[in-house]
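1. kindly generate the corresponding structure for this input.
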Amino acid sequence: MSKELSQVKQLRLCALCDDKPSKYCCPRCEVFYCSLDCYKSDKHMECSENFYRECVNQELASHHVDEDAKLKMVEILKKMHENGDDEIDDPENCEDVDSDDGSDIDLHTRIQDLNLDDPDALWNALTEDERNEFEFMLSKGDVGAIIPQWEPWWLYCKEKKLIEDVNETSNEAEVLKTCPQIKSVPKFSSLTSVKPSPAIRFNMANVIASYAFTLRYFNGEIEPVETAIYMLDICTNLNNNINFEDPDLAIESVAQRCLQSELIETDETSLDVMRNDTLLILKGPSEENKLFYSKAAFSHIIQIFTDAKSQSKSNKTDSNVDNKNKGIFSKKFPEHNKNHLPSIDVSKLKKIIKKLEYYLSFLDSCND
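-> Below you'll find the model as predicted:
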C-alpha cells in the first residue's frame, strides 16, 4: 500500500503548471506545486498573498515594537530585498514589474517614515515579489536565515607574543567598551571572613557556561524573565546549589542539562560552541586582564536576574489583563507566549542575586 502511495505522489503533476511532478503542498489551499516559481505564479497569487497578509498582521499586532526591534526589522527586510534582487537573472524581466509597486525605490526609503506597529502600512510598502518571498520563507520555516547573527562580546582575544613592538597599538580598550558594564559590589572581606572553598571557581564556571549558552540560544536578545528561567533550567549551581570539584564536570553539567531540558532544543555543535565560549570568557581578553570577561559576565547576569525579579512582581498584577488581551497569533501558536514556562519564585531570585554578587566580589578580591 505504501509503495502504491509513493508512486501516486511521484506521478502527481503540479496543479499550477501541469508539467512537472509536484513536490510540495500549499498549507492553505492544499494545491500541489513543484517549485517557488509556481508558488508565486498568478494562478496562486490570491491564496499566497492573503495567507501572508494574515500572518504579518497577526504577528505584528501581537507585539509592541521598540526602537531596537524596528531597526532590526528594517535590516531584515532590506536584506530580504537585496537577496531578492540577486535572484534576478534576466534584467529584461524587470520591465514586467508594475511601475506602481515601488520596487524602483530602496526598501529602507519606503519604510523609514512608517509606523512599524501598523502591519497594514508595512505590508503596503512591500512589493509583490517581497511579499511572496517572505511568505514562501515563512511557509518553509526559513525566516531565521535572514535574521542578523548576533556576535558575542567575548570573542576578542589578544594574541600573546614573546616580543612586542612598543609602537604597536592595541584595540583592546575599544573592544572592552562593548562589554557589559562591570557592577560595583561590596568588598569580599566585608561579606565573609571565611576563606572560600576551591570549588567556588568551578561553580562560577558552571554559571558562565549556562550564561554563554543561553545568550547564544536567544541570539543575544535578552528578555529577563525568560532568560533567567532558561539559565536556571541548565545551571544546577544557581538552581540547586550543586557544588563542583572539577571544571570539566561543571561545564559538562550544563551540556547534559541542555540535552535533557524540555525547554531547549540543541545539538552537539551548539554545545561545542558553548564549551569554547566558556573558555574564552574564563581566559579573558588578554593575559594582563584575565578576569575582565568573567566580571562582565557576572555583572550582566546580576542585571538580568534583577530585572527578572522586578518584572515578576509586576506580572502578578498584570496577568489577568494579559490573558484577556491575548491576540489571535498567541492563541494559534501558544509556544510564542510564556504560558509554557515554569513559574519563577521572586524570593529565590533574591537569594540568587546575592550569590552572584558574592561571586563578583570574589573576582574583585582576586585582583587585589
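
2. CA atoms for contacts and neighbours, from now on please.
-> OK.

3. strands of the stretch 1-150 of the chain, residue ranges please.
-> With DSSP state E, counting those that start in this stretch, the ranges of strands along the stretch 1-150 of the chain come out as 24-25, 32-33.

4. hmm, who's touching the last one?
-> Where contact means Cα atoms under 8 Å, 6 or more residues apart in numbering, the residues beyond strand 32-33 that reach it are Leu13, Cys14, Ala15, Leu16, Cys17, Pro21, Ser22, Lys23, Tyr24, Cys25, Cys26, Tyr39.

5. scan those residues and report the most crowded one.
-> Among the contacts of strand 32-33, Tyr39 has the most neighbours (other Cα atoms under 10 Å), with 24 neighbours.

6. show me the contacts for that residue.
-> Leu16, Tyr33, Met45, Ser48.

7. give me the buried subset of those.
-> Buried residues within the contacts of Tyr39, counting neighbours by 16 or more other Cα atoms under 10 Å: Leu16, Tyr33, Ser48.

8. and this one, please, so the two structures can be compared:
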Amino acid sequence: MSEETNHNTDNRLCGLCEQNNSKYSCPRCDVLYCSLNCYKAEKHLQCSESFYKDCVNQELALHEADDESKSQMIDILKRIQNQDLDGTDNEDDNESIDSDDEVQIDLHDRLQNLNLNDADSVWSALTEDEKNEFEALLSQGNVGAIVPHWEPWWMYRRDKKLVEDLKQTDNEKEILKKCPHIKSVPLFSTLTNVKPSPSIRFNIINVLAAYAFIMRYYNGEVEPIEATTCVLSICDNLNSNSNYDDPDIAVEAVTQKCLLSDLIETDEDSLEIMRHDTFLLFQGPNDDNVLLYTKAALSHLIQIFSESKTLSKLKPEEKQNKGDFTRKFPDHGKNHLPSLDISKVKKCIKKMEFYISFLNTCK
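-> Okay, the predicted model is just below:
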C-alpha cells in the first residue's frame, strides 16, 4: 500500500459498500474496504476468491503434507469462499491469476523456518491486511465456521444381529484402529486384595464425561497442560476424590462444573452432546467389546496427564519476551491458567491406571 493510500484509508469511503469509512486495503487490487463482509462481497468476489485459492494452492504445492492435511486445507478454503455468500456458484475458480500483481503470495516462504506452535512468530510473519482479516474473523465469531470439524473416534457402534456380515466385521477392525492405544497396567490382584466399591463404575463415568467434554471443546487437538488443568477443574473424582453412587449424578456433576468454570465457556447444546458422548464411550463399539472405548479414553487421558507432567518440568517461558500476538491476545497462552499441582497429576495417573486394571477384571 502506498503512503498516500495508507494516509487516506481512514478518510475515504469503502469502495465496495460506499457507506462506511474504509479501514483496510485489498493486497491484490488495492480497493479500500471496511469489513470482512465487504471484502467477500459479490463485487469483490473474483479478487477475494483468487487470493484464497492462490494462497492455499501454493501452500499445498510447496509444503509436503499428507492427504488428510491437504483435505483439511481444501475444506478450509471452501468454507471461507462460501461463508456469507448464500450459496453463490463460483464459476471463475479456474481463471488465471494476473502475473503482474505487485503483491505476491509468499505465505509458505514466510512460514517455512518458523515454529508454527509459536503464535508470536507466526503473527510477526503476517502482513497487516492478513492480521486485520484475522481480527475481523474473531470479532464476528466466524473462526469456528472455517475450522474442519473433528469427528470423535468413539462414534462407531455395531448393534448385535442374528446374522453377521463378514465384510462389516473387517471394516469394524479398521474403524477401531482409530481408538487410542490401551495402556498396559498391572494385574488388579497385585494392586489390592480389597473388593472395590460399587461406586467405582460411576466414578469412571465422571472421568469419561470430563474427557468427552474436553476433547470436543478443543476439537480433538488438546494441549496437555491446558487440557489437564481443565479436566481437573470439571472432574471432582480426579480433583478431590469425590465418589458417586449414580451414573446420572456423575455426569451431571461435570455439567455443573463446566457451567461454573472460569476456564470454560459452554452452552446447554454442548453439554447435551457431552452426555451423549459419555453414553457412547461407556457403551463401547459392540456388545462383545463393551469396555474398549472406556479403557481407550482412560489410556488417552493418562497420556495427556503424563505429557503435562513432563512439560511442567521444562523451564517456563520468559514473561519479558512477550510478542505482539501474546500482548494482543493474552489468553492464547498458558499464563492465565492456575499452577498445575504435579503431585496431584501423578496421583490421578495412578488412579486411572487402577481403573483400567479394574476394567480388565470385568467381563
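
9. rewinding a little: just the closest of the contacts of strand 32-33 of structure 1 to Met80 of structure 1, please.
-> For those, the minimum distance to Met80 of structure 1 (Cα to Cα) is 17.8 Å, reached by Tyr39.

10. what's the neighbour count on the corresponding residue of structure 1 for Ser312 of structure 2?
-> Counting by TM-score structural alignment, Ser312 of structure 2 lines up with Ser312 in structure 1. Ser312 of structure 1: 19 surrounding residues under other Cα under 10 Å.

11. nearest to Thr192 of structure 1, of the strands of the stretch 1-150 of structure 1?
-> Nearest to Thr192 of structure 1, of the strands of the stretch 1-150 of structure 1 and by Cα to Cα, is strand 24-25 at 65.5 Å.

12. and that closest one, how far out from the chain's middle?
-> Taking the mean of its C-alpha atoms, strand 24-25 of structure 1 sits 29 Å from the chain's own mean (Cα atoms, centre = their mean, to the nearest Å).

13. just checking, what packs against it?
-> For strand 24-25 of structure 1, the packing partners by 3 or more Cα pairs under 8 Å, 6 or more residues apart in numbering; DSSP states H and E come out as strand 32-33.

14. once aligned to structure 2, how far is the strand it packs on on average?
-> Once fitted to structure 2, strand 32-33 of structure 1 is off its aligned match by 7.2 Å on average (mean Cα distance after the TM-score superposition for structure 1).

15. just give the number of residues close to the closest residue to Cys26 of structure 1 other than its chain neighbours.
-> Distances taken as Cα to Cα, 6 or more residues apart in numbering place Phe32 nearest to Cys26 of structure 1, at 6.4 Å, with adjacent residues excluded. Phe32 of structure 1 has 21 neighbours, counted by other Cα under 10 Å.

16. columns distance to Lys160 of structure 1 on top of the contacts of Tyr39 of structure 1, output as TSV?
-> As requested, the contacts of Tyr39 of structure 1 are exported to TSV (distance: Cα to Cα, whole Å):
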residue	distance to Lys160 of structure 1
Leu16	62
Tyr33	58
Met45	59
Ser48	56
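
17. would you mind measuring the gap between the ends of stretch 234-243 of structure 1?
-> 14 Å (Cα to Cα, to the nearest Å).

18. I should have written stretch 35-51 of structure 2 there, sorry.
-> Stretch 35-51 of structure 2 stretches 16 Å from its first residue to its last (Cα to Cα).

19. then stretch 102-109 of structure 2?
-> Taking Cα to Cα, stretch 102-109 of structure 2 runs 17 Å from one end to the other.

20. and the longest helix for structure 1?
-> Within structure 1, and with DSSP state H defining each element, the longest helix by residue count is helix 292-324.

21. what's the local residue count around Lys322 of structure 2?
-> By other Cα under 10 Å, neighbour count at Lys322 of structure 2 equals 13.
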